[in-house]
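Participant: sequence first, then the predicted structure, then my questions.
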Amino acid sequence: MQFGFSTNAFRDYSLPDAIDHIGAAGYDGVELLFDEPHLYPETTTEADLAAVRAALADADVAVSNANAFMLTAIEGFHHPSFVEPDEAYRRRRVDYTHDALKLAAALDVDTASIEPGGPIPDGKSREWAEDRFVEGLRELAETAADVGVDVLVEPEPDLLVETSGQFLDLLDRVDSDRVGCNFDAGHLFCVGEDPSTALEELLPYVEHVHIEDIPADRSHEHTQLGDGAMDIDGFLEALEASGYDGFVTVELYPYGETPVATAEDAMAYLEAHGWA
């Protein structure tokens, strides 16, 4: 396994500076935030891409994944979503994701993680929201095939797709080998699943992994490795035993005031436990 760190904790830093710090902390890779202030597809220039390529080369790190989940450039983490009642507003999320896939291809990134539909709108049924998300994913799967970048749905608490079972139901409906799973161990722990058990079910579709710790009450709070109640080592042992050989990205976006120390401390945990 290789370990990365997400730049969504470094939103107060330029992207080249974030890459430099993550590389210096000892990571093999970096997850790129496809949102402001880093690489928002609508405003990213060729000069921006050149600067990112140079920073990656200087830091000697690879790109673990493109994070096309957050969308604060328009409204917030979850809006606009794939299940907005307003069709034009919903379209903005779909179009953004098309552009994110093309941007990932320009940087030779294999995967882009996305939100799992979004919050089910008031007054709308789960079935209605599922239909809208499936429509969007089928459309995006065509772009994914064209540009060679897989779309990874990331189950998350309180959104349309929360559990491993809901993910599998969704995948069955979309029926595309260009749609996979961004397996966030902490998210599945939050909704009452054992991440190691869930991994057994989802492994054929897992192309990228997020880890963070989670408090004992299973609230959705990304917590420094070792500071919560998850069995981080048990999960990584299961992941290693599964034969997974992709990236595991540490995602600690709430630590925006101390991203450098947070990245270093997470790496110190991984090193002390024999993972890195």
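Facilitator: Nice, I can see it. Residues are numbered from 1 along each chain as shown.

Participant: C-alpha from now on. contacts and neighbour counts both.
Facilitator: OK.

Participant: give me the buried positions along the longest helix seen in the chain.
Facilitator: Longest helix of the chain, by residue count under DSSP state H: helix 126-147. Burial within helix 126-147, assessed by neighbour count using 16 or more other CA atoms under 10 Å, is assigned to 129-130, 132-138, 140-141, 143-145, 147.

Participant: now the terminal residues of stretch 213-228, how far apart.
Facilitator: Start-to-end span of stretch 213-228 (CA to CA, to the nearest Å) is 5 Å.

Participant: over to stretch 5-19?
Facilitator: 9 Å.

Participant: which residues in the chain form strands?
Facilitator: All strands of the chain, identified by DSSP state E, fall at 2-6, 29-33, 62-67, 111-114, 150-153, 179-184, 206-211, 247-250.

Participant: okay, now the one to match up with it:
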Amino acid sequence: MAPHLEIGKTASYYEEIKARVASHGLAIESVAGTGGIGMDSPAFDAVIEAAQQVGAPAIAEGAGGKSDDEESFKQVVELVNVTAARTSQAGIKLSLKPHVNNAVYSTETALRFMREVDREWVGINFDASHIWRTAAAEDPVGSLQQLRDYIAMLRIRDNRESREGPIGPVETQIPGKGSIDLPALVAVMNTIDHVPYVTLEIVGTHGGTDTPLAEVQRVVEESMTYLEPLFV
């Protein structure tokens, strides 16, 4: 996880980022980790503007709220609908990740959530490692099959056998080194034609961990060696 762009900069700053990304043959799938600016902040308009400037089709956010708390769930739905009305004006979709301990955290809560939001401008950011760690010990493959029509983004990483938090360590997040059935999961991903990219997401090598760049590169290369044959 890294800060890829700053919020509230000039148009030339965003044009430079957009050009550099394109020059490396890469695509901007979304803007995420929005500098600590929440959806409930008036400053979120600057996040929307930044996403629009770099050509990001979506903004990825955590749902927030509290698990199994009806009032919290309703507040999340209301906030998402208000925010999606703002992002839609810029032609940008809002993508929410079902996340351990959040109001939206399971297949059931994600399905309910999608029934109560604007599905044209709101979608699910699916990360199997969070579904894996639900209290109900859900099957991520079955979950993805149920949520497939609502998926806006796909994240992939492995997870240790324990279903308890927190995520980690890094080694068991490397695809093929954990306990999630990634070949079966990717088989479903390969049928979701409306989502063009799958993003490898691994936490624990970010700034402050003193992880050497060579170690980060090893994790990336090992992950890609495992994943590339699955995505055909």
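Facilitator: Sure thing, it's come through. Remember, predicted model here, so these are calculated numbers, not experimental data.

Participant: can you give me the TM-score here?
Facilitator: Here the superposed chains carry a TM-score of 0.83, computed using TM-score structural alignment, normalised by the length of structure 2; 218 aligned residues with a CA RMSD of 2.3 Å.

Participant: got the strands of structure 1 as JSON lines, with distance to residue 46 of structure 1 and mean neighbour count columns?
Facilitator: Compiled in JSON lines, the strands of structure 1 are given as follows (distance: least, CA to CA, whole Å; neighbours: other CA atoms under 10 Å):
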{"stretch": "strand 2-6", "distance to residue 46 of structure 1": "22", "mean neighbour count": "26"}
{"stretch": "strand 29-33", "distance to residue 46 of structure 1": "16", "mean neighbour count": "26"}
{"stretch": "strand 62-67", "distance to residue 46 of structure 1": "17", "mean neighbour count": "25"}
{"stretch": "strand 111-114", "distance to residue 46 of structure 1": "20", "mean neighbour count": "28"}
{"stretch": "strand 150-153", "distance to residue 46 of structure 1": "23", "mean neighbour count": "27"}
{"stretch": "strand 179-184", "distance to residue 46 of structure 1": "28", "mean neighbour count": "26"}
{"stretch": "strand 206-211", "distance to residue 46 of structure 1": "27", "mean neighbour count": "23"}
{"stretch": "strand 247-250", "distance to residue 46 of structure 1": "26", "mean neighbour count": "25"}
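
Participant: redo these as CSV? Include distance to residue 169 of structure 1.
Facilitator: CSV is the format used below for the strands of structure 1 (distance: least, CA to CA, whole Å):
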stretch, distance to residue 169 of structure 1
strand 2-6, 28
strand 29-33, 27
strand 62-67, 23
strand 111-114, 17
strand 150-153, 12
strand 179-184, 12
strand 206-211, 15
strand 247-250, 25
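
Participant: quick one, which of those gets closest to residue 82 of structure 1.
Facilitator: Residue 82 of structure 1 lies closest, by CA to CA, to one member of the strands of structure 1: strand 111-114, at 9.9 Å.

Participant: how many neighbouring residues does the aligned residue in structure 1 for residue 91 of structure 2 have?
Facilitator: With TM-score structural alignment as the criterion, residue 91 of structure 2 lines up with residue 148 in structure 1. Using other CA atoms under 10 Å, residue 148 of structure 1 has 19 neighbouring residues.

Participant: list the contacts of residue 148 of structure 1.
Facilitator: When contacts are counted by CA atoms under 8 Å, 6 or more residues apart in numbering, residue 148 of structure 1 is found next to 105, 110.

Participant: and the gap between the alignment partner in structure 2 of residue 205 of structure 1 and residue 214 of structure 2?
Facilitator: Here residue 205 of structure 1 is matched to residue 150 in structure 2, going by TM-score structural alignment. Applying CA to CA, the value for residue 150 of structure 2 to residue 214 of structure 2 is 37 Å.

Participant: neighbour-wise, which of those two wins?
Facilitator: More crowded of residue 150 of structure 2 and residue 214, by other CA under 10 Å: residue 150, with 21 against 9.

Participant: okay but the more buried one is in contact with residue 124, surely?
Facilitator: Yes. Using CA atoms under 8 Å, residue 150 of structure 2 is in contact with residue 124, at 5.9 Å.

Participant: can you give me the buried ones in stretch 231-251 of structure 1?
Facilitator: 231-232, 235-236, 238-239, 244, 247-251.

Participant: can you tell me what sits against that stretch?
Facilitator: By CA under 8 Å, 6+ apart, stretch 231-251 of structure 1 touches 1-6, 8-9, 29-31, 64, 195-196, 199-200, 203, 207-213, 222, 225-226, 266, 273.

Participant: just give the number of residues close to residue 59 of structure 1.
Facilitator: 19.

Participant: ditto for residue 166 of structure 2
Facilitator: Neighbours of residue 166 of structure 2 (other CA under 10 Å): 10.
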